[in-house]
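Undergrad: Sharing a model that was predicted from the sequence below.
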Amino acid sequence: MRTSAFLERELSQRQVLLFFLLATFLYVLPIILADFPYIDDNWRALAAGNEWAGQGRLFSDWLYQALTFTGAAPDIFPLPLLLASMAMSLALTRLTFHYFSEPTLACCCVALPIWYSPFLLQNLSYQYDGPAMALSVVAVVYAITLQSDSRIQRWLVPAVLIALAIGLYQICINVFLGLCAVELIRVVHRQMAWRDVACLFGGKLAQLVLGVLIYGITAYPFMASGRGELLNWRADPLLQIGINLGRVLEKVALLLHGGYAWIFVGLTLFALAGIAWVSRRWNSRGNSALRSLICLLPLPLLMLLVPGITLFFRDFNEGARTLMGFGVLLVFLFYLAHIALAAHHPRLPLLLIIPLLATLSLSFAYGRVLTMQKIFANSALYSLSHDIAAHPELRKAKRIYLSVSYSDRWLTAAAGSFRQLPVLHYLLNVDYYMLAENLPSAGITNVVAERERRNATRVGYMGYSALVDSLNYRIYLLGDYGFIVMKEPPHGRLLQW
């Protein structure tokens, strides 16, 4: 009886915050335990380098300078991620009270998908970039939820927060636009007057424009030329946008396997029922086809905002870290599903815990994959550094070029997980054997990645005799220069135990 009362009763702000502190920490716990330096983390940790300003992310530089009390970015993981998780807990608490005046445990589940987004796992994998990306979402949530009696504060403070968010990670603009779409359903559900709705969204537009202007005069001037170039509008951009959308759909489809597909279908059906319920309730005050259309409008908009502004970039990036809009799409579906379920019974919205548990399970599965990748990377580092150290001519070489060779079969230890959860391979996105930046940690400092000429790759096809012929690579020595050429991983089957 007491448990039943707890599940249905209103929670205080402190209780909501404690819930989010626990939930956000659980989601990042597998990544913290894995402690795997992810792609860019290798060179950043080696050089204590930041250099985000050239990417238009000046405030990320400032963030690490403030956290480390230096002018650079020494490795202090997992402190930034823990701080970002705490900040996200505060932001989700604020968003929950923004959506529900008397939140229950089920109401807390509505806002949580912003953090419990499967594709956000790749963002959080970056020990350096991940916390900055998370804080950009925090800034956007505060910009959406800020309320003040002062008109200047209502416009200026959110605009500054939007500029801060863009200066941390530009893709977060998709999150802001997506939360504005969720706001549309929220005001429709509360049956706000047309005039108030127009004022609300006019204010959001003004905040966005002013925020972009502030970003333009603060962080944007530091961006390197050539970055963020848009599509060529004279070369059929609609075709390219369509192709990019197709590639995103293929990646999202990787998530919809097994029970995850059924969960997503059920969530979508409940959300559609929520749209029907809100539309019918609103139209009872005066039948209007326009009002029904407004209730349906956010759904296709939010689907486009999954990749969002990346669709318009000349160099389209289909990585999971760019799909931050997917979390907002889930919030939209959760909000509508909560409306539909609560209309029938106050306990039914607790069903929303199921997709959250599925995403948490995916997080722990991904954490195990990261651990396997770390073991493989350490083994590869030991093997390569041992072979170089064992040959004096390689140690004394002026330079050793490492070939750039990609394959999706390096991590055989996770083959079973990849087969059952294909999205894990997409999230991991590590398809190389070794990065040159890893070798200095083993005392090898004369290895660099091959450049555009692909000199190491070409050496492998020229018939030279290899100085070292290992399981996964060959090492050649030509004069004072060495060349590491990767072999294609075998297609062998795993043993059936």
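TA: Sure, I can see it.
Undergrad: Going by C-alpha atoms from here, please, whenever you check contacts or count neighbours.
TA: Noted.
Undergrad: my read: residue 450 touches residue 436, true?
TA: No - with contacts counted by Cα atoms under 8 Å, residue 450 stays clear of residue 436, the gap being 9.4 Å.
Undergrad: ok, the nearest residue to residue 370 once chain neighbours are set aside - contacts?
TA: Taking Cα to Cα, 6 or more residues apart in numbering, and ignoring the residues beside it in sequence, residue 370 has residue 34 as its nearest neighbour in space, at 6.0 Å. Residue 34 is in contact with 367, 368, 370, 371, 374, counting by Cα atoms under 8 Å, 6 or more residues apart in numbering.
Undergrad: Comparison target, given below:
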Amino acid sequence: MGRFSDFFIKELGRRQVWLFFLPATLVYVLPLILADYPYIDDNWRSLSAGMAWAKEGRLFAELFYNALTFSNAAPDIFPLPLLIATLAMSWALASLTFHYFREPTIACCLVLLPLWYNPFFLQNLSYQYDGPVITLSVVAVIYAITFRHPSRSVQWLVPAFLIALALGLYQVSINVFLGLCCLDLLRAANDKAPWPQWGVLIGRRIAQIVLGWLIYCVTAYPFMGEGRTLLLDWSAQPWLQIDINLARVLEKIVLLFHGGFAWVFAGLLLCAIVGAVRLGLNVVKHKDGRAKQWLIGLMCLLTVPVVMLLVSGVALFFRDFNEGARTLMGFAVLLVLLFYLSYLALAPLHERLPLLLLVPLLAMLSLSFAYGRVLTVQKTFATSALFSLERDITSHQALREAKRIYLSVTYSDHWLVGAAGSFKQMPVLHYLLNIDFYMLAENLPKVGITNVVAEKERRNATRVGYQQYPALVENQFYRIYLIGDYGFIVIKEPAPIKALRW
């Protein structure tokens, strides 16, 4: 029993750290693999083995699938890409652990695990095509942080190439890199690094970011479409728009702190505050003079609002602001910041106390499994909807032979009745799922229906103009009209989900 207990506090080697992260990372994505639900964009990508990443400035995502599938497209090979990306993440987290801790233990590994156990990252991982690519983007920025070489030119160039690679896979991952740079400052303060090292650290990171951006600009950026690069209109109150965007992000983040999660994270925040005080005392003990103590203290203090701003980060400055959970990658670094400060508070009290960090990690792991079950319910509902439409279309010859059937989508938060209980207890699950439609036109070819297309400019005509005609098919969820050689599927507005009592 003593030996087993000592395992949690003894120093670990690189292989042991990796062996800890490998099952820890795999178990987090296990519910998504078991659900095996093609998520939104996955439907059209799997249908045509399509890519279309280059026009989003993500050229390296296309190259990844070209290399992995030995083709010029992106055939569906899920879950192989996710397994490869998860394996790469376990190596990256092991490398980051040795970057922050000279003699890592299990508790030290727990500090870095939130980079993967980010609840909002579940939406990124939901994409069977994009999820692995985004993961590899995070892996690239982690190695850009941890890379070390005695040659100054190599020390600048390799991380710069890794940053460019990360941007070419998924641009939002730059938030993770910048957040980890902030954590580097806190680590330097806690280790009482001499003042000259601060200048080297900050200068090196700035040089790496600039070089990485320049490399990205001459590789993947030229392929990007114009609409992707539109920033806020600086002549029309941009700071007001940023303020609105921040409020919308905060509104979504608050969904996570519900029920027991609120108490768990309140305890984590309390420990982090104590850790911040301990870190401040270390800064006071700095031997480089009072002025430099104040400067170091100010930089450490500023890391907190900067990391909070990086939760959404660069996404705040784009004209087409996306408030989806997949853009909140910086929340992972905020969690690591809280975990790191909590570790600084708990470790001096007792060597086993930092193992309490397992509690919030288990909470996030349970959220992953709850989300996996919601995806399974969504898959069941989507499959039922698909077969219902297929049956109604194939049972009417006129619909089978129609030149075109337009699908008019009705957006609603009340489609998935089967997950109503989970949504009530964990409101963040609905935000993560982000599916507010009954059916996508891209799903129909899976059952042999090829004449259905998503309606765009004709939507008003369908919803209003054709309502006067009798429906050829009507059920609980939709009506199908047939006017001449054209059909129109009008999705009904679902009734609000009522509280379930059994």
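TA: All right, it came through fine. Please read all numbers here as calculations on a predicted model, not as lab measurements.
Undergrad: Please work out the TM-score for the two chains.
TA: After superposition, the two chains reach a TM-score (TM-score structural alignment, normalised by the length of the first structure) of 0.98; 497 aligned residues with a Cα RMSD of 1.1 Å.
Undergrad: re the thing from before, any common contacting residues for residue 450 and residue 436 of the first structure?
TA: Residues touching both residue 450 of the first structure and residue 436 comprise residue 402, with contact defined as Cα under 8 Å, 6+ apart.
Undergrad: Please say which position in the first structure residue 435 of the second structure maps to.
TA: Pairing criterion TM-score structural alignment: the partner of residue 435 of the second structure within the first structure is identified as residue 430.
Undergrad: Check the secondary structure at that match for me.
TA: At residue 430 of the first structure the chain is in coil, as set by DSSP: H, G, I helix; E, B strand; the rest coil.
Undergrad: in a helix, that's where residue 443 of the second structure is, yeah?
TA: Yes - if the criterion is three-state DSSP, then residue 443 of the second structure is within a helix.
Undergrad: who's in contact with it?
TA: Under the criterion of Cα under 8 Å, 6+ apart, the neighbours of residue 443 of the second structure are 43, 44, 386.
Undergrad: which of the residues you listed count as buried?
TA: Members of the contacts of residue 443 of the second structure that pass the buried threshold by neighbour count (16 or more other Cα atoms under 10 Å) are listed as 43, 44, 386.
Undergrad: Give the equivalent position in the first structure for the last one.
TA: Residue-level alignment of residue 386 of the second structure against the first structure, with TM-score structural alignment as criterion, gives residue 381.
Undergrad: What's the local residue count around the residue lying closest to its match once chain neighbours are set aside?
TA: With Cα to Cα, 6+ apart as the measure, residue 439 is the residue that lies nearest to residue 381 of the first structure, at 6.7 Å, once sequence neighbours are left out. For residue 439 of the first structure, the neighbour count with other Cα atoms under 10 Å is 19.
Undergrad: so what's the alignment partner in the second structure of residue 405 of the first structure up against?
TA: For residue 405 of the first structure, the aligned position in the second structure is residue 410, judged by TM-score structural alignment. For residue 410 of the second structure, the contacting residues are 437, 438, 490, 491, 492, 493, taking Cα under 8 Å, 6+ apart as the criterion.
Undergrad: what's the closest of these to residue 300 of the second structure?
TA: Residue 300 of the second structure lies nearest to residue 437 out of the contacts of residue 410 of the second structure, by Cα to Cα, at 45.0 Å.
Undergrad: residue nearest the centroid of the second structure?
TA: Taking Cα atoms, centre = their mean, the centroid of the second structure lies closest to residue 121, which sits 2.9 Å from it.
Undergrad: So which elements touch the helix or strand residue 110 of the second structure falls within?
TA: Under the criterion DSSP states H and E, the helix or strand holding residue 110 of the second structure is helix 106-112. Contacting helix 106-112 of the second structure under the criterion 3 or more Cα pairs under 8 Å, 6 or more residues apart in numbering; DSSP states H and E are the following elements: helix 14-35, helix 80-100, helix 331-346.
Undergrad: What residues in the first structure pair up with it?
TA: Structural correspondence for helix 106-112 of the second structure: residues 105-111 of the first structure, per TM-score structural alignment.
Undergrad: what about the matching stretch, how far off from the second structure?
TA: Stretch 105-111 of the first structure, aligned to the second structure and superposed, deviates on average by 0.5 Å (mean Cα distance after the TM-score superposition for the first structure).
Undergrad: any residues touching that stretch, and which ones?
TA: Contacts of stretch 105-111 of the first structure (Cα under 8 Å, 6+ apart): 7-8, 10-11, 16, 92-93, 95-96, 100, 331, 334-335, 338, 349-350, 352-353, 356.
Undergrad: out of the contacts of residue 34 of the first structure, who's nearest residue 185 of the first structure?
TA: Using Cα to Cα, residue 367 comes nearest to residue 185 of the first structure of the contacts of residue 34 of the first structure, at 35.3 Å.
Undergrad: So what does the closest one match up with in the second structure?
TA: Alignment of residue 367 of the first structure against the second structure is given by TM-score structural alignment, with residue 372 as its counterpart.
Undergrad: Hmm, residue 31 and its match touching each other?
TA: Yes - the pair residue 372 of the second structure and residue 31 passes the contact test of Cα under 8 Å, sitting 4.6 Å apart.
Undergrad: Mind checking which of those two has more residues around it?
TA: Applying other Cα under 10 Å to residue 372 of the second structure and residue 31 shows that residue 372 carries more neighbours, namely 26 against 20.
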